[in-house]
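Trainee: from the sequence below, what's the structure:
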Amino acid sequence: MQTKKTYTLQEATKKMEHYCAYQERCHQEVRQKLETMYMIPEAIDVIIVHLLEHNFLNEERFAKTFVSGKFKIKKWGRSRLSYELKKKDVSKVNINQALATIQEEEYIEVFNDLAEKRLHSIKEKDKFKKRKKLIDYLLYRGWESYLVYEKATELIK
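Mentor: Reported below is the predicted structural model:
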């Protein structure tokens, strides 16, 4: 028989301070973590307020960090970034502020590099199938459809 570990309010608060200090977190992640620690809803609210007051939890900072990381490392487009942040219950204002941090020139440059790299890795001989594979890949990554179709037409003639 296994007993579940219980935490006092102070222990849980300290644990969540470390959790938030290690990496930027959104409110939803913190709430889920506290629920897995079997904290009651009142205690969860008290801890979240504490984290907000002491700047351990900041949704605007989280959104900017998330966008920056996923754009630079995974090369996601604005649509995918926006979708993923919405899934994490980040407010529309914070999503828009975070997306605004991406420079337009850098955005287009990353898109062009990604499209050309992917095109060279597609082994398909049929140009229509090759075009579809490129388009599907770029759309899945969250790039705007007008950019994707324009680039596919330009690269595959």
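Trainee: contacts, neighbours, all on C-alpha from now
Mentor: Noted.
Trainee: other SSEs contacting the longest helix anywhere in the chain?
Mentor: Longest helix of the chain, by residue count under DSSP state H: helix 104-121. Counting contacts by 3 or more Cα pairs under 8 Å, 6 or more residues apart in numbering; DSSP states H and E, helix 104-121 packs against helix 127-140, helix 145-155.
Trainee: out of those, flag the one nearest Asn112.
Mentor: Closest to Asn112 of those is helix 145-155 (Cα to Cα; 7.8 Å).
Trainee: so which bits of the closest one are buried?
Mentor: Within helix 145-155, the residues scored as buried using 16 or more other Cα atoms under 10 Å are Val148, Tyr149, Lys151, Ala152.
Trainee: now the other sequence, so there's something to compare against:
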Amino acid sequence: MNHVKTYTIEEAKRKLERYCAYQERCHQEVTNKLYTMRMIPEAIDVIIVHLLKHDFLNETRFAQTYVRGKFNIKKWGRQRLKLELKKRDISKYNIDLALKEISEPDYLKTFNDLALKKLNTISENNPWKKRKKLADYLLYRGWENHLVYDKVAELIP
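Mentor: Sure thing, here's the model as predicted:
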């Protein structure tokens, strides 16, 4: 017999409070979690309102934390950050607000450091192939086209 755990609204609230307190979550993650707990849509709405009211769930804070983390740790550029936040149904307003967390000097310094670091790992003698490898790497990480192509031209003349 396959017994599936069921939750009362109060139990689910507590469980989701812990889930949100552990790390910032977006609405989509919380909703998905509640669906996997087999909560009905009416209960999900009640729980989400509770989490918002008690500041366990905050889309602005999530977006800002996400941007800071992915920029500082994974060295993602603005394009990738925007794309990933959009995938999580974060509003344009909160995306724009979150991207302001990164200062322009920090952004450019991180970009330049990343480009140099990657260049030193590319063991390719053909300048065309070398340029392509560097450009592809930086573009995949979500750095803007104009930054990438200017930097590649500067580093591999």
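Trainee: tell me which of the helices and strands packed on helix 104-121 of the first structure lies nearest to Leu114 of the first structure.
Mentor: Nearest to Leu114 of the first structure among those is helix 127-140 (8.3 Å), distances taken as Cα to Cα.
Trainee: mean shift of that closest one relative to the second structure?
Mentor: Compared with the second structure after the fit, helix 127-140 of the first structure shows a mean deviation of 0.3 Å (mean Cα distance after the TM-score superposition for the first structure).
Trainee: contact partners of that helix?
Mentor: 80, 115, 118-119, 122-124, 145, 148-149, 152-153, 156-157 (Cα atoms under 8 Å, 6 or more residues apart in numbering).
Trainee: let's see 7 Å
Mentor: For helix 127-140 of the first structure, the external contacting residues (Cα atoms under 7 Å, 6 or more residues apart in numbering) are Arg118, Leu119, Ile122, Glu124, Ser145, Val148, Tyr149, Ala152, Ile156.
Trainee: do stretch 15-24 of the second structure as well
Mentor: For stretch 15-24 of the second structure, contacts defined as Cα under 7 Å, 6+ apart pick out Leu51, Phe56, Leu57, Phe62.
Trainee: could you identify which of the residues you listed has the most neighbours?
Mentor: Greatest neighbour count in the contacts of stretch 15-24 of the second structure, by other Cα atoms under 10 Å, goes to Leu57: 23 neighbours.
Trainee: for that one, what are its contacts?
Mentor: Going by Cα under 7 Å, 6+ apart, Leu57 of the second structure touches Cys20, Arg25, Leu51.
Trainee: the last one maps to what in the first structure?
Mentor: By TM-score structural alignment, Leu51 of the second structure lines up with Leu51 in the first structure.
Trainee: helix or strand for the nearest residue to that match once chain neighbours are set aside, which one?
Mentor: Leaving aside its sequence neighbours, Leu51 of the first structure sits nearest to Leu57 (Cα to Cα, 6 or more residues apart in numbering; 5.4 Å). Assessed by DSSP states H and E, Leu57 of the first structure sits outside every helix and strand.
Trainee: how close does Leu57 of the first structure sit to Leu9 of the first structure?
Mentor: Counting by Cα to Cα, to the nearest Å, the separation of Leu57 of the first structure from Leu9 of the first structure is 17 Å.
Trainee: ditto for Asp45 of the first structure
Mentor: Distance of Asp45 of the first structure to Leu9 of the first structure, computed by Cα to Cα: 11 Å.
Trainee: neighbours of Ile48 of the second structure, how many?
Mentor: Neighbours of Ile48 of the second structure (other Cα under 10 Å): 19.
Trainee: my read: Gln28 of the second structure touches Lys86, true?
Mentor: No: the criterion here is Cα atoms under 7 Å, and Gln28 of the second structure misses it with Lys86 at 11.1 Å.
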